[in-house]
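Novice: sequence plus predicted model, see below.
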Amino acid sequence: MNIIIDVKEQELNIEVKVCGEIDAYTAPKLKERIYSYSEKQSIKMVVDLSDVNYMDSTGLGVFVGVFKNIRANNGELKLINLSDRLKRLFEITGLADIIDITSKIEGGI
């Protein structure tokens, strides 16, 4: 499965729309596309996962790394429009307690 990553940057606000599956094959592409933004000071990144129907532990690892970098640089990360399945994945791993996630936001980003 392929992955499509659309990034819109407006000063310190980064909007990311991910479509497809995030797995061992596609996670490196996601990391390559968004990781550099996480190294900037005080960014606010919103990642729309409404069109992601599958994610495995490698995908979680990308978001943990991005989250840690953003937090270390006084920024914010928010994951929005998670399916119930993705939300459950973040909950059972305990990541829902540290990363700001929202199940559904009408209209996306």
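Specialist: Arrived safely.
Novice: use CA for all of it now, contacts and neighbours both
Specialist: Will do.
Novice: what ranges does this protein have for its strands?
Specialist: Counting by DSSP state E, the chain has strands at residues 3-10, 13-22, 44-55, 76-80, 100-101.
Novice: turn these into TSV, including distance to Ile70 and mean neighbour count.
Specialist: Formatted as TSV, the strands of the chain follow (distance: least, CA to CA, whole Å; neighbours: other CA atoms under 10 Å):
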stretch	distance to Ile70	mean neighbour count
strand 3-10	15	13
strand 13-22	12	19
strand 44-55	8	20
strand 76-80	6	20
strand 100-101	12	18
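Novice: Lys87 is nearest to which of the ones you listed?
Specialist: strand 100-101 (7.7 Å; CA to CA).
Novice: what residue is smack in the middle of this protein?
Specialist: By CA atoms, centre = their mean, the chain has its centre lying nearest to Val47, at 4.6 Å.
Novice: what's the spacing between that one and Ile105?
Specialist: Distance, Val47 to Ile105, using CA to CA, to the nearest Å: 12 Å.
Novice: common neighbours of those two, please.
Specialist: Ile80 (CA atoms under 8 Å, 6 or more residues apart in numbering).
Novice: which ones are touching Met55?
Specialist: Per CA under 8 Å, 6+ apart, neighbours of Met55: Glu21, Ile22, Asp23, Leu86.
Novice: also this one, for the comparison:
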Amino acid sequence: MNQPEKRAHIQINLGSIDGFPLVTLCGECDAFTAPFTHGAVGALIDAGYTGIIIDITDLRYMDGAGFEALDSCCTKIKTVDGMLLIVNPGTNIENIYELLREKDSCEIERDVESALARLRNTQGRK
């Protein structure tokens, strides 16, 4: 008997806060969904945004592919003197954050308000 196929799921919500893009990720960011995350954030960078907040409060799971997608976006935005801030680490992916903190490309804030305050002090608007 065949088992039902389990598919990873991610919901990517694009919004803004005080003129800065706010990307909210919900669900799972893994090998199947990381390209969608990378595409959405990469499109914002390509559109000229140099200050982006990614809220992962509701992200239940992230694997190495998800980590690489975010790391790649962090690296890309720094090539245009921008800042991408990842906020609200959950307990399920705290280990990924520890890896992100060890890399120079990604920057972490504990909440959206802290990230917004940091971006306001930069020239991170489009």
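Specialist: That came in fine, so what should we check first? No experiment lies behind these values; they were computed from the predicted model shown.
Novice: sorry, back to before: give the aligned equivalent of the residue nearest to the centre of structure 1 in structure 2.
Specialist: If you follow Val47 of structure 1 across to structure 2 using TM-score structural alignment, you land on Ile54.
Novice: so that match is in contact with Leu85, correct?
Specialist: Yes: Ile54 of structure 2 is within contact range of Leu85, at 6.1 Å (criterion: CA atoms under 8 Å).
Novice: so who does the residue opposite Ser83 of structure 1 in structure 2 once aligned touch?
Specialist: Using TM-score structural alignment, the partner of Ser83 of structure 1 in structure 2 is Gly90. Taking CA under 8 Å, 6+ apart, we find Gly90 of structure 2 in contact with Ile56, Thr57, Asp58, Leu59, Arg60.
Novice: could you give the residue range in structure 2 aligned to the lengthiest helix in structure 1?
Specialist: Assignment by DSSP state H gives helix 57-72 as the longest helix of structure 1. Using TM-score structural alignment, helix 57-72 of structure 1 lines up with residues 64-79 of structure 2.
Novice: what sits up against that stretch?
Specialist: Applying CA under 8 Å, 6+ apart, the set of residues contacting stretch 64-79 of structure 2 is 29-31, 33-35, 37-38, 41-42, 45, 50, 83-84, 96, 100, 105-107.
Novice: just give me the neighbour total for the nearest residue in space to Phe32 of structure 2 that is not next to it in sequence.
Specialist: Excluding its sequence neighbours, the residue lying closest to Phe32 of structure 2 (CA to CA, 6 or more residues apart in numbering) is Ala8, at 6.6 Å. Per other CA atoms under 10 Å, the neighbour tally for Ala8 of structure 2 reads 13.
Novice: and Ala8 of structure 2, what does it touch?
Specialist: Applying CA under 8 Å, 6+ apart, the residues near Ala8 of structure 2 are Glu28, Cys29, Asp30, Phe32, Thr33.
Novice: map Ser36 of structure 1 across to structure 2 for me.
Specialist: In structure 2, Ser36 of structure 1 lands on Ala43 (TM-score structural alignment).
Novice: what's around that match, how many residues?
Specialist: Neighbourhood size, Ala43 of structure 2 [other CA under 10 Å]: 13.
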